[in-house]
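> how would this look folded up:
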Amino acid sequence: MTNEKVLSLSVRSVELGVRAATRWEALAHIGKTLETSGSVHTGYRDSLHARERRASTYLGHGMAVPHGLHVHDYLLVNPGLAFTRFTTPVPWDGERVSLCIAIAAPAAEHVEILCRITALLVHPTHLDVLRASEDPGEITRILREA
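Just a heads-up that it's a prediction; the model follows:
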């Protein structure tokens, strides 16, 4: 996959100030957000939970990158990303997560998307924007440029 395809991947939702007590509650919220945004069919949130039970999607620096299992790609409608920032860090498999960038994309695109999201971690200014900006447009721009 080329970078051009990743750059055209839509940011379907930017949510700031979300409350969640557990990662399971956070995943349920994110799944609902992906459904509401038109990225996925109902049932994808179950796939998010199933993927998380296999291995934590915690990436580091207070960020998780939840995504569904590849066998559930048939639930994708309009692939995209959903960004969620929590009001207080959510316990996440022994870590604390403040930011989630959920991926709703076909299996063939996951590695490239994950690599580009991981690149955010080496750009402190980008990470600072994701952590603090109140402007969904600015957050969307950072995610598209990742």
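> Every contact and neighbour count from this point should use C-alpha atoms.
Noted.
> Is it correct that residue 48 is in contact with residue 67?
Yes - contact criterion C-alpha atoms under 8 Å: residue 48 and residue 67 qualify, at 5.5 Å.
> Please give the structure of this sequence too, so both can be compared:
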Amino acid sequence: MALNWFKRQSKKKEILTRDGILVKMHAKDKYEAIEMVGKILVKQGKVQASYIDAMKARENMLTTYIGNGIAIPHGVGEAKDKIIESGIAVAQFPEGVEFGENQKAYLVIGIAGKGDEHLNILANIASACEDEKKVKKLINSTSADEIYEMLTEEVS
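Model prediction:
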């Protein structure tokens, strides 16, 4: 299953857009990486700026590293009030970013899910990123367009 759900979700705005993807990024730590994806969500009008702090607070409670080189930072609880509309932002880190002991993320996917949409977003990300070959291609890609196409391709 691919993230084509993101393309179908809203007629007026996509949850994942090409300009919501950064490639070849470098971050000194997981908090800087979270800041990068959070700023994309803010710039796209998906969340209020204070949502970034909620993403970092969530990371302090429990890592958002899900394995296979992927982290999915997001805010929870009261942070839901900071979400304007659902969206995701992707940052690719070819050298990786430490999200914990033996937990290096090469793809950091910031999530903002309005209402209960966060559950669908998380499920779709998990499905799309369980294929190790596909994740490797995402990590090694040099193009936001290529990453967008891989994450939104239709699956038969």
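> Wait, a helix at residue 91 of structure 2?
No - under DSSP: H, G, I helix; E, B strand; the rest coil, residue 91 of structure 2 falls outside any helix and is assigned strand.
> That one -> structure 1?
Using TM-score structural alignment, the partner of residue 91 of structure 2 in structure 1 is residue 84.
> show me the contacts for that match.
14-16, 18, 30, 99-101 (C-alpha atoms under 8 Å, 6 or more residues apart in numbering).
> So which of these sit within strands?
Counted as lying in strands by DSSP state E, out of the contacts of residue 84 of structure 1, are 14-16, 18, 99-101.
> Distance-wise, check the residue most central in space within structure 2 relative to residue 50 of structure 2.
In structure 2, the residue lying closest to the centroid (C-alpha atoms, centre = their mean) is residue 109, at 1.5 Å. Residue 109 of structure 2 is 18 Å from residue 50 of structure 2, where distance means C-alpha to C-alpha, to the nearest Å.
> try residue 143 of structure 2
29 Å.
> Just give the number of residues close to the aligned residue in structure 1 for residue 117 of structure 2.
Using TM-score structural alignment, the partner of residue 117 of structure 2 in structure 1 is residue 109. Neighbours of residue 109 of structure 1 under the rule other C-alpha atoms under 10 Å: 15.
> ditto for residue 17 of structure 1
For residue 17 of structure 1, the neighbour count with other C-alpha under 10 Å is 12.
> what's the answer for the one 10 residues further on, then?
Other residues within reach of residue 27 of structure 1, judged by other C-alpha under 10 Å, total 22.
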